[in-house]
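Visitor: Here's my sequence, what's the structure:
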Amino acid sequence: MDAATMPWSVGIRFSHAALQALADDHGVDLLHIKGPAVDDSLGGATRQSIDADVLVRPSHVDRLLAAMHLHGWKTQYLFEDGSAFEHASTLVHPFLAPVDVHRRFPGIDQNPAAAFERLWADRHVTDLAGMPCAVPSVTAQRLILIAHAARGGRLTHPDIDTSWTRAPAFERDAVSQLADDIGAGVALAAGTGRLEEFVGHPGHELWRVLSTGERSRARIWAARVRAAPTKRAALRTAVRLVMPNRHRMEARLGRRPTAREVASAYVASARGGACELAGFLRSVATERRGR
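Guide: Here you go, the predicted model:
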């Protein structure tokens, strides 16, 4: 997108509209989330974003990506290149703002298809760059904003204040009920100061380190592995988190990394991981001796 001819905020709205047009043409169900798609009562009119975000019905993701590729979009990051949740793929376009295509939303632990259906059932329509776009209910938007802020370790973020702290009791009750319905109770608790209610839950430690802005890679690594739903998923997560990301290396370098650069990244990652792990184990031992 040429920032000299189009304000970034306008480009994001056009990206939302372009994706909605593709969705309409190819029978794709998607919900526009965050950024300008947020309801005005939650500060949508003044929000600043770096990309457009959409949550897609899981069975329609491949269809949408294929349509986007046919219309000038290129995949910058695969789902596996993002967070440990592997929730979104980033696509870029020569004339439009980047888009994050979500196949699930971090913090929503229910089956992605069932969770999407629940959110889709309560959708309504808003205008983005002249295009009628489906967005989640305001209750769901509150939950998404809280979970997003908590995942980023921003517990004092205005989104939590607006979506929860200053919300009337009936709105908080509705958010809590929705969180229970789609398996987002731990994420909501992390964002609203009630995480101790979920001690022992598989996701407790992960959301504790995420919501507190933990900087230790080893602690974050250990928490993500513990939160994996199966042993196979835990092993896959453990391996992936210590491997250098080739797509991110390519984006940083502006070209495909050489074999030597990849090998060097593997060595650096292994060394850094070993140092982090040693420090983590020492801190755990110290904590246990202090009990």
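Visitor: CA atoms for contacts and neighbours, from now on please.
Guide: OK.
Visitor: I'd say Met243 and Ser269 touch.
Guide: Yes. Counting by Cα atoms under 8 Å, Ser269 is a contact partner of Met243 at 6.8 Å.
Visitor: Overlap of the contact sets of these two?
Guide: Common contact partners of Met243 and Ser269 (Cα atoms under 8 Å, 6 or more residues apart in numbering): none.
Visitor: From Ile12, how far out is the nearest residue in space to Phe198 that is not next to it in sequence?
Guide: Nearest residue to Phe198, sequence neighbours excluded (Cα to Cα, 6 or more residues apart in numbering): His204, at 6.0 Å. Look at His204 and Ile12: by Cα to Cα, to the nearest Å, they are 34 Å apart.
Visitor: Looking only at neighbour counts, state which of these two leads.
Guide: Ile12 (27 against 21; other Cα atoms under 10 Å).
Visitor: Just checking the distance from stretch 104-112 to the centre of its chain.
Guide: Distance of stretch 104-112 from the chain centroid (Cα atoms, centre = their mean, to the nearest Å) equals 10 Å.
Visitor: And that stretch, end to end?
Guide: 6 Å.
Visitor: So what touches it?
Guide: By Cα under 8 Å, 6+ apart, stretch 104-112 touches 55-56, 58, 85, 87-88, 103, 115, 144, 147-148, 151, 179, 182-184, 186-187.
Visitor: buried stuff in the helix or strand in which Val284 is found?
Guide: Using DSSP states H and E, the element containing Val284 is helix 259-289. For helix 259-289, a neighbour-count test (16 or more other Cα atoms under 10 Å) marks Val262, Ala265, Tyr266, Ser269, Gly273, Glu276, Leu277, Phe280 as buried.
Visitor: what do you get for stretch 157-170?
Guide: Result for stretch 157-170 [16+ other Cα under 10 Å]: buried residues Pro158, Asp159, Ile160, Thr162, Ser163, Trp164.
Visitor: for stretch 209-222, same thing?
Guide: Val209, Leu210, Ser211, Thr212, Gly213, Arg217, Ala218, Arg219, Ile220, Trp221, Ala222.
Visitor: mind checking how far that stretch is from the chain centre?
Guide: For stretch 209-222, the distance to the chain centre is 16 Å (Cα atoms, centre = their mean).
Visitor: Next, the second sequence, to be compared with the first:
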Amino acid sequence: MVSFSLNEANELAHALLAQIGRDTGIRLLSIKGLVADRYGLRKPRVAADADVIVEPSRFDEFCRLLTGHGWHLRVEREVPSLLGPHSVTFIRDDWPNDIDAHVRFPGFFATDAEVFERLWQTRGRMEVAHVDVSVPSRGASAVIAALHAVRYSKSARHAGELEQVAHLLIDDFSPEEREEFIDVARVGRAQWVLRELFDLIGRPYELDADARQQHLWNTNRATIEDGAAVSWLHSLRAAPLHQKPAVLVRALWISRADIPRNDPTRLPTAREAWAHRLLRWRRGGVALMHYVKIKR
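Guide: Got it, this is the predicted structure:
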């Protein structure tokens, strides 16, 4: 059994991911936690996972390679998402952390390829666990940090992180870093999402999200702490009439095989399955009541 701290595990995971990229020619960038900490984009804290964004055309190949290094998917059923799926979580039984492999990042409304190429153009290097790791520039990483913070801005911690990015943009970034922040948001079609920051730095922004994208973003932002209940409701409304019963059944019922767990070889007991279902139904009911209040 491997024994190391969560922080050590994250650093080793970033080093491993960088090595996979070098060995195979797959382009990838370490993002979020460790990178944001080193750029001073948030107060340092130990993340629960190592995040990486991978060139979209080779994302599936990268995921297969990662399983060859002993990592596997956590058992969980596929659920709808207002903003669409954006990452896959891998775990390893003898490691204390996760790896979050991203093909896109919520808040960017340009194509996955356009976003990745612009991030890749900004790339630099950080030494992590004595390995050179490719990372987006400070300006580009600030866009990612801001998008994540805006998405969860009802959380006091994330609201604080958004204030930290705003402070750096105004008082600490060089003109070149500030321009790169603006251009990455422009190319990635994230100006509307980050409009408050554009206002703070006195820069005009384009309305680069259409009405549907704005509605989904705002709904997701308002209900993100409530889990998937609102996403299931949107899927039910959007489904053709003849498919609505099947969508409703999938929303309400979860089989024992689909109960979320780390060990895919262990089937939950009937008692554990019912406990999970009851908890989900209770949370779902609270989430839907919250959603109704928001819509009034």
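Visitor: which residue ranges form the helices in the stretch 151-296 of structure 2?
Guide: 156-171, 175-187, 195-200, 211-223, 229-238, 244-252, 270-295 (DSSP state H, counting those that start in this stretch).
Visitor: Could you export these as JSON lines, including distance to Ala110 of structure 2?
Guide: Listed next are these as JSON lines, based on distance: least, Cα to Cα, whole Å:
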{"stretch": "helix 156-171", "distance to Ala110 of structure 2": "22"}
{"stretch": "helix 175-187", "distance to Ala110 of structure 2": "7"}
{"stretch": "helix 195-200", "distance to Ala110 of structure 2": "16"}
{"stretch": "helix 211-223", "distance to Ala110 of structure 2": "11"}
{"stretch": "helix 229-238", "distance to Ala110 of structure 2": "22"}
{"stretch": "helix 244-252", "distance to Ala110 of structure 2": "29"}
{"stretch": "helix 270-295", "distance to Ala110 of structure 2": "28"}
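Visitor: Between the ones you listed, which one is closest to Leu29 of structure 2.
Guide: Across those, Leu29 of structure 2 has its closest neighbour in helix 175-187 (15.0 Å, Cα to Cα).
Visitor: Next, the angle from the closest one to helix 156-171.
Guide: 120 degrees (axes from the mean of the first three to the mean of the last three Cα atoms, to 10 degrees).
Visitor: Give me the buried positions along helix 175-187 of structure 2.
Guide: Result for helix 175-187 of structure 2 [16+ other Cα under 10 Å]: buried residues Glu177, Arg178, Glu180, Phe181, Ile182, Asp183, Val184, Ala185, Arg186, Val187.
Visitor: Residues touching it, excluding its own?
Guide: With Cα under 8 Å, 6+ apart as the criterion, helix 175-187 of structure 2 contacts 108, 110, 114-115, 118-119, 138-140, 142-143, 169, 191, 194, 206.
Visitor: now do stretch 42-55 of structure 1
Guide: Contacts for stretch 42-55 of structure 1 (Cα under 8 Å, 6+ apart): 8-9, 12-13, 15-16, 30-39, 97-105, 142, 159, 162-163.
Visitor: what's the distance between Ala268 of structure 1 and Val38 of structure 1?
Guide: In terms of Cα to Cα, Ala268 of structure 1 sits 41 Å off from Val38 of structure 1.
Visitor: err, Asp181 of structure 1, not the other one
Guide: 21 Å.
Visitor: Around the closest residue in space to Pro58 of structure 1 that isn't next to it in sequence, how many other residues sit close by?
Guide: Spatially, and ignoring its direct neighbours in sequence, Pro58 of structure 1 is nearest to Arg103 (5.4 Å; Cα to Cα, 6+ apart). Using other Cα under 10 Å, Arg103 of structure 1 has 24 other residues around it.
Visitor: Could you do Ala211 of structure 2 as well?
Guide: Ala211 of structure 2, neighbours per other Cα under 10 Å, totals 10.
Visitor: cool, Gln76 of structure 1 as well?
Guide: Gln76 of structure 1 has 18 nearby residues by other Cα under 10 Å.
Visitor: List the contacts of it.
Guide: Per Cα under 8 Å, 6+ apart, neighbours of Gln76 of structure 1: Ser89, Thr90, Leu91, Val92, His247, Ala251.
Visitor: My guess is Ala238 of structure 1 contacts Trp221. True?
Guide: Yes. Counting by Cα under 8 Å, Ala238 of structure 1 does reach Trp221; the two are 7.1 Å apart.
Visitor: re earlier: tell me which entries of the contacts of Gln76 of structure 1 lie within strands.
Guide: Among the contacts of Gln76 of structure 1, the ones falling in strands (DSSP state E) are Ser89, Thr90, Leu91, Val92.
Visitor: Which of those residues sits closest to Gly200 of structure 1?
Guide: Ser89 (31.2 Å).
Visitor: wait, doesn't the closest one sit right on Trp73?
Guide: No. Using Cα under 8 Å, Ser89 of structure 1 makes no contact with Trp73, being 11.9 Å away.
Visitor: host element of Asp132 of structure 2?
Guide: In this assignment (DSSP H and E), Asp132 of structure 2 forms part of strand 131-135.
Visitor: do the same with Asp51 of structure 2
Guide: strand 49-54.
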